[in-house]
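Engineer: Sequence first, then the predicted structure, then my questions.
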Amino acid sequence: MKNIFYLLFCALGMQTVMAQQTNEKFIIEEQYLKYLPEQYEDDLEKKWPLLIFLHGSGERGTDIEKVKVHGPPMLAEKGKQFPFIIISPQAKTGWDEDVLYQMITDFIAKNRVDTDRIYLTGLSLGGHGTWNLAQKHPEMFAAIAPICGWGNVEEAWKLRHMPVWCFHGGLDTVVPVSASEDMINALKPINPNVKFTIYPETYHDSWIQAYGDSKLYEWFLRQKKYTHKAIDLPLKTLKQYVGEYDFEMGNYKTKSMVTIENGNLIMKTGQRTTTLIPSSEDTFFIDKNQQTEFKFIKNEAGNVDKILLYYDELVTIPKSKE
């Protein structure tokens, strides 16, 4: 396919005069408040945890002072000392996860951030942004705390390794508590590190109690970014996964062969050979820092009949019928 496009381009080039190319720039501006711990300059080698705070709908616009009315930036403005860096961006209209990701990546490159301890939190619209950004980039964050927000239940599986502490007011009529309950109910069966706090007599301002509780910040600091950990599996266990599977992703269809080579489980798909590293008896990974996982699923008879591939999307790879 690549050669076809190349030949087509050459053919068109023979009939036209190439236009002059100029050097242009596209710059995305994103305002944010930055808080540095008092001791930040004491040790120029030390890296610090980073907390990202996403505000609610009332603080949108271009007046950065609005961001100081709630949450960690408000507390920092009043003199509270935090043991981590805090950045609090301002959305002009709504939260754009791609822009936020670029902003955070740029900030990390320019500051002494402990990339194993990056935390994300937000309230209302920012709670929604917290769920969305974490689902889009689970590899970036060590833990999240969405407050009175809402998320995409269909993609909750992307947070199966993410420590989550969710907060909501029981009397909230702006964003009903069911919005958080739906996310928590989707996560609990697949994620053992989920906490949910409902304030029974609180309306749409549950962030006051959540951010005013030092236990939230202590909980954040105990969390580190998830990485896969390899274990050893006996050959007998690996053998049950050997076989041919029907791999399909979008319009791409092919056969995948799972074999054992030198004591390792190997998947061959087209020209690609991948070593599957076990993290449990039925779950394998390819890189400890990537979210990608292969989970072998057994049928009622106890035989493996498919693989669940956790990638950018959740893909089922059935075992080929003999």
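Structural biologist: Here it is on my side, so go on. Predicted model only: the values in this text are computed from it and were never measured.
Engineer: rest of the way, CA atoms for contacts and neighbours
Structural biologist: Fine.
Engineer: and the next element down the chain from the strand or helix carrying Tyr6?
Structural biologist: Using DSSP states H and E, Tyr6 maps to helix 2-15. The helix or strand immediately downstream of helix 2-15 is strand 32-35, counting by DSSP H and E.
Engineer: contact partners of the next helix or strand after that following strand?
Structural biologist: Using DSSP H and E, the helix or strand that follows strand 32-35 in sequence is strand 48-54. Outside strand 48-54, the residues within contact range by C-alpha atoms under 8 Å, 6 or more residues apart in numbering are 40, 71-72, 83-90, 112-123, 125-127, 129-130, 221.
Engineer: likewise stretch 104-112?
Structural biologist: 45-48, 115.
Engineer: Quick check: buried residues in it?
Structural biologist: 104, 112 (16 or more other C-alpha atoms under 10 Å).
Engineer: can you give me the strands in the stretch 51-200 of the chain?
Structural biologist: 85-89, 113-123, 143-147, 164-169, 194-199 (DSSP state E, counting those that start in this stretch).
Engineer: Which one of the ones you listed lies nearest to Ile260?
Structural biologist: Nearest to Ile260, of all those, is strand 113-123, at 33.4 Å by C-alpha to C-alpha.
Engineer: Use this one as the comparison:
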Amino acid sequence: MNKLLIALLVFLFFSCAKESDSVAKKRITDEVFVPTLKIDSTDLLGLPKDTGGIHKGYLLNETEAVYAHMIYTPGGYQESGEGYPLLIFLHGWGPRQLTNEIGTDLNVVKEHGPPALIEQKQWNPSFPFIVASPQLEGQYWASADVHSFIDYIIEKYNINTNRIYLTGLSLGGGGCWYYVGEKGEESHAAAIIPISARGEASIVSNLTNTPIWAFHGAKDQTVEPINNYGSVTMVNEINRNSPAVIAKVTVFDNAGHDAWTRTYGNQFGETGISYSPFNLNIYDWLLQYKKE
């Protein structure tokens, strides 16, 4: 009887060890390999393949838009039929409008982010986007103006209004936080990617219904990732408020304020182990979400 009991205990021990080992391996696998995407592409497959489109600038007062802006329409762009996903890119402090000359002003909008990738012929998301890059005239991205600008783009171009996404860096990342945080249910955004930016406690409750993936550099001394409602604090606060989609934050261990070059270029690699790994194309991540 004792021998049988001992044998049973040994069997249970090794069974549990195998199960624990399997769970551990699964966790490691989940962190290392790219997760499976769940993109409902039924409203994307009819769009012509983007083989290179037109990137054009419009001065302030040249259109009815509240901002001067760059607009990219993908190759084969069609003014009717299936609507296109729209990506709004909000720049940082530097490219704010100082004059009204396209040669000196709107070119600086193309120095970073998606407009830079477009100019460098490195723009190749899985599905075509219209990319609108407004130029700020003033000190901050006012939510009402951002909303008005998106309304203009919707009216002017063939936009899938369920697929409007915002991203921005530094000051522009703050514009993303505040646009959704202040507009709430009126926001056009189906998902946002704020980079190297801060928010504040008062806007957290309105951010729980919008999917968010924030990025930051651990060594950022311009906007700290944790203190003063930097990206880490914002995401933690949002997740404490039971969001519809768990917010993500990726922190690059060796990056300072410029966390955007790596993010927009989808340069995957090592990140802070306590935060979301960067193992997923950000444009595909956006396309997982639609605004109902």
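Structural biologist: Right, received. Where do you want to start? Quick caveat, the model's predicted, so the values are computed rather than measured.
Engineer: Any idea what the TM-score is?
Structural biologist: TM-score of the superposed chains, computed with TM-score structural alignment, normalised by the length of the second structure, equals 0.65; 199 aligned residues with a C-alpha RMSD of 1.6 Å.
Engineer: quick one on the thing from earlier: with distance to Thr316 of the first structure added, can I get the strands of the stretch 51-200 of the first structure in TSV?
Structural biologist: Formatted as TSV, those follow (distance: least, C-alpha to C-alpha, whole Å):
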stretch	distance to Thr316 of the first structure
strand 85-89	38
strand 113-123	30
strand 143-147	28
strand 164-169	26
strand 194-199	26
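Engineer: out of the ones you listed, nearest to Ser57 of the first structure?
Structural biologist: Smallest distance to Ser57 of the first structure across the strands of the stretch 51-200 of the first structure (C-alpha to C-alpha): 9.0 Å, for strand 113-123.
Engineer: chain center to the closest one: distance?
Structural biologist: 11 Å (C-alpha atoms, centre = their mean, to the nearest Å).
Engineer: Give me the helices and strands touching it, please.
Structural biologist: Packed against strand 113-123 of the first structure by the contact rule (3 or more C-alpha pairs under 8 Å, 6 or more residues apart in numbering; DSSP states H and E) you find strand 48-54, helix 125-136, strand 143-147.
Engineer: Now mean neighbour count and distance to Gly13 of the first structure too, for the ones you listed, in JSON lines please.
Structural biologist: Output for those, formatted as JSON lines (neighbours: other C-alpha atoms under 10 Å; distance: least, C-alpha to C-alpha, whole Å):
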{"stretch": "strand 48-54", "mean neighbour count": "25", "distance to Gly13 of the first structure": "48"}
{"stretch": "helix 125-136", "mean neighbour count": "24", "distance to Gly13 of the first structure": "39"}
{"stretch": "strand 143-147", "mean neighbour count": "28", "distance to Gly13 of the first structure": "51"}
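Engineer: Mind putting these into TSV with distance to Met162 of the first structure?
Structural biologist: Below are these laid out as TSV (distance: least, C-alpha to C-alpha, whole Å):
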stretch	distance to Met162 of the first structure
strand 48-54	15
helix 125-136	9
strand 143-147	6
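Engineer: Could you say which one of the ones you listed comes nearest to Pro192 of the first structure?
Structural biologist: Taking C-alpha to C-alpha, strand 143-147 is the member of those nearest to Pro192 of the first structure, at 13.1 Å.
Engineer: which bit of the second structure covers that closest one?
Structural biologist: Across the second structure, the stretch matching strand 143-147 of the first structure (TM-score structural alignment) is residues 191-195.
Engineer: Mean distance between that stretch and the first structure after superposition?
Structural biologist: In the superposition against the first structure, stretch 191-195 of the second structure averages 0.3 Å from its aligned positions (mean C-alpha distance after the TM-score superposition for the first structure).
Engineer: Correct me if wrong, but Lys268 of the first structure is in a helix.
Structural biologist: No. The assignment for Lys268 of the first structure, made by DSSP: H, G, I helix; E, B strand; the rest coil, is strand rather than a helix.
Engineer: Now do it against Lys236 of the first structure, distance only.
Structural biologist: 20 Å (C-alpha to C-alpha, to the nearest Å).
Engineer: Who has more neighbours out of the two?
Structural biologist: Using other C-alpha atoms under 10 Å as the criterion, Lys268 of the first structure and Lys236 rank with Lys268 on top: 15 against 8.
Engineer: Now do the contacts for the nearest residue to Ile193 of the second structure once chain neighbours are set aside.
Structural biologist: Closest residue to Ile193 of the second structure apart from its sequence neighbours, by C-alpha to C-alpha, 6 or more residues apart in numbering: Thr167 at 4.6 Å. By C-alpha under 8 Å, 6+ apart, the contact set of Thr167 of the second structure is 87-90, 173, 176, 192-195.
Engineer: Identify the farthest-apart pair in those.
Structural biologist: Across the contacts of Thr167 of the second structure (C-alpha to C-alpha), the longest gap, 14.8 Å, separates Leu87 and Ile195.
Engineer: quick one: what's aligned to the residue nearest to Ile193 of the second structure in the first structure?
Structural biologist: In the first structure, Thr167 of the second structure lands on Thr121 (TM-score structural alignment).
Engineer: Also Lys156 of the second structure?
Structural biologist: Using TM-score structural alignment, the partner of Lys156 of the second structure in the first structure is Lys110.
Engineer: State the distance from its match to Ile104 of the first structure.
Structural biologist: When distance is defined by C-alpha to C-alpha, Lys110 of the first structure is 10 Å away from Ile104 of the first structure.
Engineer: Also Ala76 of the first structure?
Structural biologist: Per C-alpha to C-alpha, Ala76 of the first structure is found 20 Å from Ile104 of the first structure.
Engineer: Over to Tyr211 of the first structure?
Structural biologist: 22 Å.
Engineer: what's the answer for Glu41 of the first structure, then?
Structural biologist: Counting by C-alpha to C-alpha - Glu41 of the first structure and Ile104 of the first structure are separated by 21 Å.
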